[in-house]
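Enquirer: Got a predicted model here, sequence first, then my questions.
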Amino acid sequence: MDEAKGSATEADDITQMSFEQALSALEQIVQQLERGDVPLDESITLYERGEQLRAACQKRLDAAQARIEKIVTGADGKPTGTTPLDGDN
């Protein structure tokens, strides 16, 4: 049961990270796994953490892309303003 508490705490930690912090942590995990010198159980734990970090980064990238797509362009292709993400327009 302690593992479930640890996973919830780790997920909470990830939500508090900036995109750059999460990406850096993910890169560190990838490097550790690529070295191949981590015991199997630890590798599985690292992989799970990496997947949580990847999902968090992807969520933030998707949100940023949605914001960018809301930029309104004029007939000349230049931005003329923005519209709210949750607007009715």
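Expert: Okay, I see it. Numbers count the residues shown, from 1 in each chain.
Enquirer: Please count neighbours and contacts with C-alpha atoms only from this point.
Expert: Noted.
Enquirer: Distance-wise, check Tyr47 relative to Gln31.
Expert: 11 Å (C-alpha to C-alpha, to the nearest Å).
Enquirer: Compare neighbour counts for those two and give me the winner.
Expert: Neighbours per residue (other C-alpha atoms under 10 Å) separate Tyr47 from Gln31, with Tyr47 holding more: 16 against 11.
Enquirer: take a look at this one as well, against the first:
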Amino acid sequence: MSPAEQAGTQPELTYEQARDELLTVVQRLESGGVPLDESLRLWERGEELAAACQRWLDGARARVEAARRARTPDEAD
């Protein structure tokens, strides 16, 4: 199940797509000259993208940890 399906949101972007769009949002906000309404919209989108990236990273970390546990003999035995 993808992070989007877990969160019950729209179809999830790939990690790379979310990261690249987030970079674009940050660049637009940092450039200045964006009207307040658009700045708020961009900030909200940036928060969504950052959360999507974090979900992907958390999922990847969990998979790596599970793979390590599966390959490492249980020290309690």
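Expert: Okay, I see it. Since the model is a prediction, treat every value here as computed from it, not as a measurement.
Enquirer: Got a TM-score for the pair?
Expert: The TM-score (TM-score structural alignment, normalised by the length of structure 2) is 0.74; 64 aligned residues with a C-alpha RMSD of 1.9 Å.
Enquirer: Touching, Trp53 of structure 2 and Asp20? I think so.
Expert: No Trp there; residue 53 of structure 2 is Cys. No. Here Cys53 of structure 2 does not reach Asp20: they are 10.3 Å apart, not a contact under C-alpha atoms under 8 Å.
Enquirer: More neighbours: the two, which one.
Expert: Cys53 (22 against 13).
Enquirer: which SS class is Thr80 of structure 1?
Expert: Here Thr80 of structure 1 is recorded as strand under DSSP: H, G, I helix; E, B strand; the rest coil.
Enquirer: Then Cys57 of structure 1?
Expert: Judged by three-state DSSP, the three-state class of Cys57 of structure 1 is helix.
Enquirer: Over to Asp37 of structure 1?
Expert: Once three-state DSSP is applied, Asp37 of structure 1 turns out coil.
Enquirer: Quickly note the distance from the equivalent of it over in structure 2 to Leu40 of structure 2.
Expert: Counting by TM-score structural alignment, Asp37 of structure 1 lines up with Gly33 in structure 2. Here Gly33 of structure 2 is placed at a distance of 13 Å from Leu40 of structure 2 (C-alpha to C-alpha).
Enquirer: neighbour-wise, which of those two wins?
Expert: Leu40 (13 against 9).
Enquirer: Which elements pack onto the one helix or strand that one maps to?
Expert: In this assignment (DSSP states H and E), Leu40 of structure 2 forms part of helix 36-71. Packed against helix 36-71 of structure 2 by the contact rule (3 or more C-alpha pairs under 8 Å, 6 or more residues apart in numbering; DSSP states H and E) you find helix 3-7, helix 15-31.
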